[in-house]
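*Asks:* prediction below, plus the sequence it came from.
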Amino acid sequence: MDQLLEKLEGSTLISSPADKFYNFFKNDMNKLLNVAPANFQSVELIRGDDGSVGAVKRWKYVLGGISLSVDLETVAMDDDARSITFRALEGDVLLLYKTFQFTMTVSDGSVQWTIFYEKALLTAPPPDAYIAFAIMNSKNDMNKLVNVVPANFQSVELIRGEEGSVGAVNRWKYVLGEISLSVDLETVAIDDGARSITFKAIEGDVLLLYKTYQFTIAVSDGSVLWTIFYKKDFITAPPPVAYIAFAIMATKLVDLYLLTH
């Protein structure tokens, strides 16, 4: 496997027999249009033999309310391991990822999905990663993050305004997913009554993928809520985390279908 590829995994439980579930994706995957018509719009075999290595199908589907398409090639099948690997040859997902392939592995009672991908823009991780990043550091004071979490926050510099006030702009250098990034964050709103602060990115790596990127932290007794508002530069290419959720959702629907047919 290419060393540049990153991996994302997800799994879910199933109740249908493992062989039956595996054979659905091997031989009857087109029936996803019947199982989940709101998510799968059409499928067309454009090369090879259906159910065989080398087959290429053009799928039209909906993810996050957006209509997308992808040409998927079946690149590997292992009946003993009950696993199938697909690779994207053309389509919207390749706007963000130079390489995108995934493997489904079925065992008794569960299905494992593994995505291998190489980002087209290495410096711009998906918003989901920023949410996890924010939650991990929820208990730390902002400027003290450089001292508290030096592995993640490298430096901070006030470049405009007064610290702790609306209009202040800080330049942060930080590490996310082992990548060194920077962002100029402006404090755009402070509500002491609601214990909330809103920041907006005005320069930096995150804006390579997102035309608009701002987040709000709201503190209540015993919890902290982070909310990110963003507008994608490539609205047709959702992050791979969304594809894991998509795969798990499809798994549940197929499982229900097989139990009732």
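*Replies:* Structure received.

*Asks:* please count neighbours and contacts with C-alpha atoms only from this point.
*Replies:* Noted.

*Asks:* could you pull out the strands for the stretch 51-200 of the chain?
*Replies:* Along the stretch 51-200 of the chain, the segments classed as strands by DSSP state E, counting those that start in this stretch run 56-63, 66-78, 83-91, 97-107, 110-119, 153-160, 169-176, 179-191, 196-204.

*Asks:* comparison target, given below:
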Amino acid sequence: MALTGKLSFETVIRSPAAKFFNLMARQLHHLQNICERIHAAKLQVGNDWDSVGGSVKHWTYIIDGKVVTCNETIDIIDEQKYLVIYNLFDGDISKNYKVFKLAFQVSDNSNNSGTLVTWSVEYEKINNDVEAPYGYMEYLDKSTKEIDAYLLKA
């Protein structure tokens, strides 16, 4: 069994791509007030929530029915491609994974039926006994729907 892997999925939302991207790239601190499974988010290092590589955020959230924590930095914000890559580390995430990269990209759906959101998780498990992070995919799907509902009201 491989220690490294990648999981991904696509979903369609009704919010404009630019609006979803802006929230996820520039306003992460709002997620704790939008998503039911995010219990807390704190800026641990740095002065802003959206600097690439410079700020460290501490997250407390629920995966597979369990409260977990991690730290996060932003590796890439690509304004042209509407792409953000986050690096998750320390806390509970490091108990199972040496590497955990979470990426999303949004684009206007070609048939004018909303916005396409693509999520992917690239990971390296600490050993073969660790399961692939399927719970994160379910968490991201639910959170995406909550964010979409919030943005449609705003």
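*Replies:* All right, it came through fine. Computed from a predicted structure; not experimentally measured.

*Asks:* mind checking the TM-score on these two?
*Replies:* Overlay of the two chains. TM-score (TM-score structural alignment, normalised by the length of the second structure): 0.88; 145 aligned residues with a Cα RMSD of 1.6 Å.

*Asks:* before we move on, the earlier item: so can I have TSV of the strands of the stretch 51-200 of the first structure showing mean neighbour count?
*Replies:* Below are those laid out as TSV (neighbours: other Cα atoms under 10 Å):
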stretch	mean neighbour count
strand 56-63	20
strand 66-78	18
strand 83-91	20
strand 97-107	20
strand 110-119	20
strand 153-160	16
strand 169-176	20
strand 179-191	18
strand 196-204	19
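
*Asks:* out of the ones you listed, the one nearest residue 21 of the first structure is which?
*Replies:* Minimum separation from residue 21 of the first structure across the strands of the stretch 51-200 of the first structure (Cα to Cα) falls at strand 97-107, 7.5 Å.

*Asks:* ok so, going back, format the strands of the stretch 51-200 of the first structure as JSON lines; extra columns: distance to residue 43 of the first structure.
*Replies:* JSON lines is the format used below for the strands of the stretch 51-200 of the first structure (distance: least, Cα to Cα, whole Å):
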{"stretch": "strand 56-63", "distance to residue 43 of the first structure": "5"}
{"stretch": "strand 66-78", "distance to residue 43 of the first structure": "9"}
{"stretch": "strand 83-91", "distance to residue 43 of the first structure": "13"}
{"stretch": "strand 97-107", "distance to residue 43 of the first structure": "18"}
{"stretch": "strand 110-119", "distance to residue 43 of the first structure": "21"}
{"stretch": "strand 153-160", "distance to residue 43 of the first structure": "46"}
{"stretch": "strand 169-176", "distance to residue 43 of the first structure": "37"}
{"stretch": "strand 179-191", "distance to residue 43 of the first structure": "38"}
{"stretch": "strand 196-204", "distance to residue 43 of the first structure": "40"}
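
*Asks:* remind me, longest helix of the first structure?
*Replies:* helix 240-259 (DSSP state H).

*Asks:* what comes up buried for that helix?
*Replies:* 240, 241, 243, 244, 247, 248, 250, 251, 254, 255, 257 (16 or more other Cα atoms under 10 Å).

*Asks:* and the counterpart of the third one in the second structure, what is it in contact with?
*Replies:* Meaning residue 243 of the first structure. The equivalent of residue 243 of the first structure in the second structure is residue 136 (alignment by TM-score structural alignment). By Cα atoms under 8 Å, 6 or more residues apart in numbering, the contact set of residue 136 of the second structure is residue 63.

*Asks:* distance of residue 136 of the second structure from residue 22 of the second structure?
*Replies:* 22 Å (Cα to Cα, to the nearest Å).

*Asks:* and the strands of the stretch 51-200 of the first structure: which comes nearest residue 130 of the first structure?
*Replies:* strand 169-176 (8.1 Å).

*Asks:* residue range for the closest one in the second structure?
*Replies:* Using TM-score structural alignment, strand 169-176 of the first structure pairs with nothing in the second structure.

*Asks:* can you list contacts of that strand?
*Replies:* So strand 169-176 of the first structure is in contact with 125, 133, 151-161, 180-187, going by Cα under 8 Å, 6+ apart.

*Asks:* test my guess that residue 151 of the second structure contacts residue 21.
*Replies:* No: counting by Cα atoms under 8 Å, residue 151 of the second structure does not reach residue 21; the two are 11.0 Å apart.

*Asks:* quick revisit: out of the strands of the stretch 51-200 of the first structure, which gets nearest to residue 146 of the first structure?
*Replies:* Closest among the strands of the stretch 51-200 of the first structure, using Cα to Cα: strand 153-160, at 4.9 Å.

*Asks:* which other helices and strands contact the closest one?
*Replies:* helix 145-148, strand 169-176 (3 or more Cα pairs under 8 Å, 6 or more residues apart in numbering; DSSP states H and E).

*Asks:* quick one: it to strand 179-191, angle?
*Replies:* Interaxial angle, strand 153-160 of the first structure versus strand 179-191 (axes from the mean of the first three to the mean of the last three Cα atoms, to 10 degrees): 50 degrees.

*Asks:* where in the second structure does strand 153-160 of the first structure fall?
*Replies:* With TM-score structural alignment as the criterion, strand 153-160 of the first structure doesn't align anywhere.

*Asks:* distance of the residue mapped onto residue 254 of the first structure from the second structure from residue 132 of the second structure?
*Replies:* Aligned counterpart of residue 254 of the first structure in the second structure: residue 147 (TM-score structural alignment). Separation of residue 147 of the second structure from residue 132 of the second structure (Cα to Cα): 25 Å.
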